[in-house]
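[1] What shape does this take:
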Amino acid sequence: MMRRKIVILGSTGSIGTQAIGVVDGAPHLFEVVALSAGQGNLELLASQAVHTRAQAVGTSAQDASELAALISATAAKAGITGYKPQLFAGADASTQIAQIPSDVVLNGITGSIGLVPTLAALRSGATLALANKESLIVGGSLVKDAAAPGQLVPVDSEHSAIAQCLRSGQFAEVDKLILTASGGPFRGFSREQLHNVSPTQALAHPTWDMGPMVTTNSASLVNKGLEVIEAHLLFDIPLDRIDVVVHPQSVVHSMVQFVDGSTIAQASPPDMRLPIALGLGWPDRVPKAASACDWSQAVSWHFEPLDVVAFPAVDLAKDAAKQGSTFPAVYNAANEEAVYAFHAGKIRFTDIVDTIEAVLSEHSGSSQLSVESVLEAEGWARARANQILDSSSDPSDSHNAGAK
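    Okay, the predicted model is just below:
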């Protein structure tokens, strides 16, 4: 593999910080040329910039002066002179950073705000290592049509696993895709038991270390619903041939079942460095990117069906994807607003998916998918979700937001 120039969007998040670790472990293979992040942790962004000597750095803050001062101070403290990267600031910073000449753009932004940077990265001609599943889900055909063959590489562990398993056969030989789900912290809970769980409990994921939005989505299985839509779009497999199975050990990351009855699974200890490294190096593997399973030890792996009564988010996502248009964007936007309300103590955990369902039931879709129609649908969904959420009583009330 030739040494690749890497751009990292969302560098201060979970994916971004681990990606820098992957680059640090293989400096002969990768070089970070640009970074972008939100304004929530400018100190870390400055530290990353100095550490990687990125040529360009972007922040969503309206003014880059604070970032510039932090970079200067961090460089001086490290005894580094003459380092002054090109700075970008404002809402379009990540989009501008995505267009910096590179071999690979890793989009690790959380949420649908990653759509425009995703499209910009594809237009740049770089390989897009996509951890920002929301941009594909809400963008749908916009993203697929913008991507050249082989340009879009999945970084989600499940979709990375599927991409690896698909190497075992031809497309026509694929029977179904099987996405594994850890079940989150509430595996085995009934819907009634889920009513009064706390935000702290929702963030206590048993196997993965992720940001608060993705962790909460994992607890509600909304994340798995989004991943089903993503798999459908990435691999052109019909929704009725994509299954979800609960696997609490999170060692088998997903599977592909072929028409002859064979199932190929990808297994590795739960560590995002492996799919990140694959995303950066695809189709080549990065030696020692992560630890392998220890086959000298006795282990047991457990699989069980998904409880669709307690966790209806996956079926709801499939329904949204079948309707197409802007329905997946509405699903995602309504969920994000409900998750914020849950962590603010305004609603119960079960109100999250109930709110998504209520908002989807009122949506009529758009006749033509475009960035503008997606943004319009998202804006409507967020406003409608908040109307429903604001009409809800406190979490101890016996009613839920979706029923109001």
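[2] can we go C-alpha only for contacts and neighbour counts from here?
    Noted.
[3] Look through this structure and tell me its longest helix.
    Using DSSP state H, we find that the single longest helix of the chain is helix 371-390.
[4] Tell me which residues are up against that helix.
    The contact list for helix 371-390 (Cα atoms under 8 Å, 6 or more residues apart in numbering) reads 116, 138-139, 142, 326, 329-330, 333-334, 337-338, 341, 346-347, 355-356, 359, 365-366, 401-402, 404.
[5] what do you get for stretch 76-95?
    Outside stretch 76-95, the residues touching it (Cα under 8 Å, 6+ apart) are 9, 36-37, 50, 53-64, 68, 71-72, 75, 96-97, 116-118, 120-121.
[6] List the buried residues of that stretch.
    Neighbour counts using 16 or more other Cα atoms under 10 Å place 84-85, 87-89, 92-95 of stretch 76-95 among the buried residues.
[7] Could you list every helix and strand in contact with the helix or strand containing Asp175?
    Asp175 is part of strand 174-181, with elements assigned from DSSP states H and E. Contacts defined by 3 or more Cα pairs under 8 Å, 6 or more residues apart in numbering; DSSP states H and E place strand 174-181 against helix 157-165, strand 242-246, strand 252-258.
[8] how about those, which one is nearest Ala148?
    helix 157-165 (16.6 Å; Cα to Cα).
[9] between the closest one and strand 252-258, how big is the angle?
    40 degrees (axes from the mean of the first three to the mean of the last three Cα atoms, to 10 degrees).
[10] Report the angle between helix 157-165 and strand 174-181.
    Using the same axes, to 10 degrees: helix 157-165 against strand 174-181 is 150 degrees.
[11] Return the distance of helix 157-165 from the chain's centre.
    Remark: helix 157-165 is offset 14 Å from the chain centroid, using Cα atoms, centre = their mean, to the nearest Å.
[12] hmm, back to that, out of the contacts of stretch 76-95, which sit inside helices?
    Filtering the contacts of stretch 76-95 for helices - DSSP H - leaves 50, 68, 71-72, 75, 96-97, 116-118, 120-121.
[13] how about this one, so we can line them up?
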Amino acid sequence: MKRTLSILGSTGSIGRQTLDVAQVCGHQVAALTVNRSVELAEQQARQFQPQLVVAVDESAAQDLKQRLADTSIRVVGGREGLMEAATLPQADTVVTAVVGIAGLEPTLAAIDQGKRIALANKETLVCAGDLVMRRAEEKGAEIVPVDSEHSAIFQCLQGCKDRGEVKRLIITASGGPFFGKTKEELEHVTRAQALRHPNWAMGAKITIDSATLMNKGLEFIEAMRLYHMPPQQIQVVVHRESIIHSLVEFNDGAILAQLGTADMRVPIQYALTWPERTPGPATPLDLLTCPPLTFAKPDPDTFRCLGLALECAQKGGTSTAILNGANEVAVELFLEEKISFLDIARLVEGALERVASKPADTLEDVLEADRAARQAVRDLLI
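    Next up is the predicted model:
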């Protein structure tokens, strides 16, 4: 089935690869959104000829409008444009590749229109998972995960008629560039070292999250919400080769795993074509040349971000929004080289101690927790 896409965050890693898939598989592109990457946005717009292009940054929108003045493409700026792209009537599928909690409200808006959500923004479910999943069920919107780990679980569950048969979800982690390091060795990690992921080419924020293992903690919380699983039925396992993307264990002892190359175009394409499978641009896995597969326990004490995420998974409520908001600010500070690598976890833990958790019953509850967490991190720096 050919789909018509609205891609939120088209110039990021997921957005660019979604356009690769769209080109090869013949999907139409109705809307593209960017923050301020004007030059690449212009190239994408000219190639795919969407009806709408949005630059959230107003000055970037003005620049982009001038660049595309010789076309019939409508250019809009600001957050209102992002919301319009998420709800564009011509698009049946919205790819949410915006980074951070900024993706929450447009995802909810797309859900309200009954769109298929190709979900690449894990923070949406981390911060407001129960709210989002409940809204999707009410509106009849499909949420199909794009994260390689959750896509793997989603694929393994396709043959499962009764979720009561599932004993455990097993999420694999590469371990990032610092697997096996001690806290003392991590104290002087540099920005460049943390951005050197061994297997995946990703954006800066998610690459740092992979280095701290926060990414795996966020995925743990996301799996709870996406698959309605209690934390005791989810496990994180370090799998350095990133060939098995996740596994599902059933009550009879059988385990299903999804294997593939470290190519995000596979889960992106499946999110667009499900329940069908079609040829695509990704290179298939060659079992005769892939390395031996290894597994190890993660270390949530050394990688404190993972430990904090697992604690918040147990606690629930707005604690997960506090965790995420504090982490977003701390990672930004690290990328700006204003704090050390281990300060990321220290600041997140400090925010969790300062901001009280409560039930996440409304969107405002979630957004207020996020605001308070961000302010707590800034206050801790004073």
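[14] where does the TM-score land?
    Once superposed, chain against chain, the TM-score is 0.95 (TM-score structural alignment, normalised by the length of the second structure); 377 aligned residues with a Cα RMSD of 1.5 Å.
[15] Produce a ChimeraX select command limited to the buried residues of the contacts of helix 371-390 of the first structure.
    Buried residues within the contacts of helix 371-390 of the first structure, by 16+ other Cα under 10 Å, are selected in ChimeraX with:
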select :116,138,139,142,326,329,330,333,334,337,338,341,346,347,355,356,359,365,401,402
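[16] which stretches of the stretch 1-150 of the first structure form strands?
    4-9, 30-37, 56-59, 86-89, 104-107, 127-130 (DSSP state E, counting those that start in this stretch).
[17] Specify, as a residue range, where the following helix or strand past the strand holding Asp175 of the first structure falls in the second structure.
    Later in the chain than strand 174-181 of the first structure, the nearest helix or strand by DSSP H and E is helix 191-194. Residues 183-186 of the second structure are matched to helix 191-194 of the first structure when aligned by TM-score structural alignment.
[18] mean shift of that stretch relative to the first structure?
    On superposition with the first structure, the mean distance recorded for stretch 183-186 of the second structure (mean Cα distance after the TM-score superposition for the first structure) is 1.0 Å.
[19] Show me how far that stretch is from its chain's centre.
    Worked out by Cα atoms, centre = their mean, stretch 183-186 of the second structure lies 27 Å from the chain centre.
[20] now stretch 351-366 of the second structure
    The answer for stretch 351-366 of the second structure is 21 Å, by Cα atoms, centre = their mean.
[21] Could you do stretch 143-156 of the first structure as well?
    Using Cα atoms, centre = their mean, the offset of stretch 143-156 of the first structure from its chain centre is 15 Å.
[22] what residues does it touch?
    Outside stretch 143-156 of the first structure, the residues that touch it by Cα under 8 Å, 6+ apart are 118-119, 122-123, 125-131, 133, 135-136, 160, 163, 233, 275-276, 278-279, 282.
[23] ok, back up a step: list the buried ones in the match of helix 191-194 of the first structure?
    For stretch 183-186 of the second structure, by 16+ other Cα under 10 Å, it's Leu186.
[24] got it, and stretch 178-191 of the second structure?
    Neighbour-count burial for stretch 178-191 of the second structure, counted by 16+ other Cα under 10 Å, picks out 178-179, 186, 191.
[25] now stretch 282-298 of the second structure
    Neighbour-count burial for stretch 282-298 of the second structure, counted by 16+ other Cα under 10 Å, picks out 282, 298.
[26] how long is it from one end to the other?
    29 Å (Cα to Cα, to the nearest Å).
[27] ok, Glu42 of the second structure - how many residues close by?
    Counted with other Cα atoms under 10 Å, the neighbours of Glu42 of the second structure add up to 17.
[28] Please identify the residue in the first structure that aligns with it.
    By TM-score structural alignment, Glu42 of the second structure lines up with Ala46.
[29] try Thr283 of the second structure
    Counting by TM-score structural alignment, Thr283 of the second structure corresponds to Ser291 in the first structure.
[30] before we move on, what about Ala118 of the second structure?
    Aligning on TM-score structural alignment places Ala118 of the second structure opposite Ala129 in the first structure.
[31] What is the burial count for that match?
    30.
[32] corresponding residues in the second structure for stretch 337-346 of the first structure?
    So stretch 337-346 of the first structure sits over residues 329-338 in the second structure, by TM-score structural alignment.
[33] how close does the closest residue to Glu187 of the second structure other than its chain neighbours get to Leu310 of the second structure?
    Among residues not flanking Glu187 of the second structure along the chain, Leu342 sits closest, at 6.0 Å (Cα to Cα, 6 or more residues apart in numbering). Distance, Leu342 of the second structure to Leu310 of the second structure, using Cα to Cα: 18 Å.
[34] tally of neighbours for Gly26 of the second structure?
    13.
[35] with the first structure superposed, average distance for the helix or strand containing Glu311 of the second structure?
    Per DSSP H and E, Glu311 of the second structure falls inside helix 304-315. Mean deviation of helix 304-315 of the second structure relative to the first structure after superposition (mean Cα distance after the TM-score superposition for the first structure): 2.1 Å.
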